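> 3D model of this:
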Amino acid sequence: MAHDEHGTPVGAAWARLFDRSIGSPAFIDDHTPELTVATTAHVRGRGLGTALLRQLQDAARRAGLQALALGVHRDNQPAQRLYRNEGWTTHTTAGEYDILVRYLH
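Model (predicted):
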């Protein structure tokens, strides 16, 4: 979680494992958590999403995870840039979403 100077939550990042029965389009396998990053509109473009993403990737690496996955809408160019700049690559597509993977080794 990220908070502003007043203690108000302005962003969060998390990853969780799903199994195939959940039906998430970003499901890759039973060992690859699906990542989510969210920030409030008024803090976007200030590096908070990048900081949250990097911290979560580092924590996942320290925990021994091999990869993370996520789904991002093809039209969401700021998010696409963020993930691509951090080394995420396309694994597959699902409807209007690119399913990206980031190998952590």
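> make it CA atoms for all contacts and neighbour counts henceforth
Fine.
> Can you get me a residue count around the closest residue to residue 99 other than its chain neighbours?
Nearest in space to residue 99, with sequence neighbours left out and distances taken as C-alpha to C-alpha, 6 or more residues apart in numbering, is residue 71 at 4.4 Å. With neighbours defined by other C-alpha atoms under 10 Å, the count for residue 71 comes to 24.
> Let's verify residue 93: helix, strand, or coil?
Residue 93 falls in the strand class when you classify it by DSSP: H, G, I helix; E, B strand; the rest coil.
> here's the other one to compare against:
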Amino acid sequence: MTAFLLRPALGDDARFLADMLVEAANWSPRNQRPRLQVLADPSLALYVSGWMRPGDGGVVAESSSGDRIGACWYRLFDSSKPGAGFVGGGVPELTLGVARQWRAQGVGRELLRGLCGMARAAGHARLSLSVDHGNFAHRLYVGEGFVVVASTERSDTMVKILR
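Next up is the predicted model:
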């Protein structure tokens, strides 16, 4: 496995987070959408629009050569403008994206663990997410302690208790 490091996400990482949102949205090789289409979708754009707002937090993975290879971040939403994995006010919803060539090398797991630690340190008791049925990341989330709290025809909403 190639070495990589985690660091806190910064305001300057906004474009990279958008890249990782596109990676996350295009998890299925059979259903690929162009970057502009993903970022023009209001239900997806809300995860990166205006990054970094108060309450946002995240971690970025960098290869040993300094290239950014993945990111995991959270945002707070309220019931008037919820994200797909919204479970309640004050519960951050996370997004995880890893560059295709770095998948299945432990990057996503380390990003997820780093973000959970960051959220716990910030005083959050839970994290939520939404994951499409069939997405290979579902196994990662279950393995890291997330449980399904709601399900639709298309996706599961999952929550992890941090304390």
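> Overlay them and tell me the TM-score.
The TM-score (TM-score structural alignment, normalised by the length of the first structure) is 0.93; 104 aligned residues with a C-alpha RMSD of 1.1 Å.
> Surely the residue nearest to residue 99 of the first structure forms part of a strand?
Yes: Residue 71 of the first structure forms part of a strand when assessed by three-state DSSP.
> if I pick it, what's in contact with it?
For residue 71 of the first structure, the residues meeting the contact criterion (C-alpha atoms under 8 Å, 6 or more residues apart in numbering) are 25, 26, 97, 98, 99, 100.
> Need the counterpart of the third one in the second structure.
Meaning residue 97 of the first structure. In the second structure, residue 97 of the first structure lines up with residue 155, judged by TM-score structural alignment.
> and what of the second one?
In the second structure, residue 26 of the first structure lines up with residue 85, judged by TM-score structural alignment.
> helix, strand or coil for the residue in the second structure sticking out farthest from the centre?
With distances taken from the mean C-alpha point of the second structure and given as C-alpha atoms, centre = their mean, the most distant residue is residue 65, at 23.2 Å. Using three-state DSSP, the secondary structure recorded for residue 65 of the second structure is coil.
> how about it, what's its match in the first structure?
For residue 65 of the second structure, the aligned residue in the first structure is residue 6 (criterion: TM-score structural alignment).
> any idea how far residue 99 of the first structure is from residue 4 of the first structure?
30 Å (C-alpha to C-alpha, to the nearest Å).
> again with residue 13 of the first structure
Looking at residue 13 of the first structure against residue 99 of the first structure, where the rule is C-alpha to C-alpha, the gap reads 17 Å.
> what about residue 17 of the second structure, which SS state?
For residue 17 of the second structure, the reduced secondary structure class is helix; criterion used: three-state DSSP.
> in what helix or strand does residue 157 of the second structure lie?
Counting by DSSP states H and E, the element that carries residue 157 of the second structure is strand 155-161.
> Ignore what I typed, I meant residue 59 of the second structure.
Mapping residue 59 of the second structure onto the secondary structure by DSSP H and E places it in strand 57-63.
> List the contacts of that strand.
So strand 57-63 of the second structure is contacted by 2-10, 68-75, 107, 111, 114-115, 118-119 (C-alpha under 8 Å, 6+ apart).
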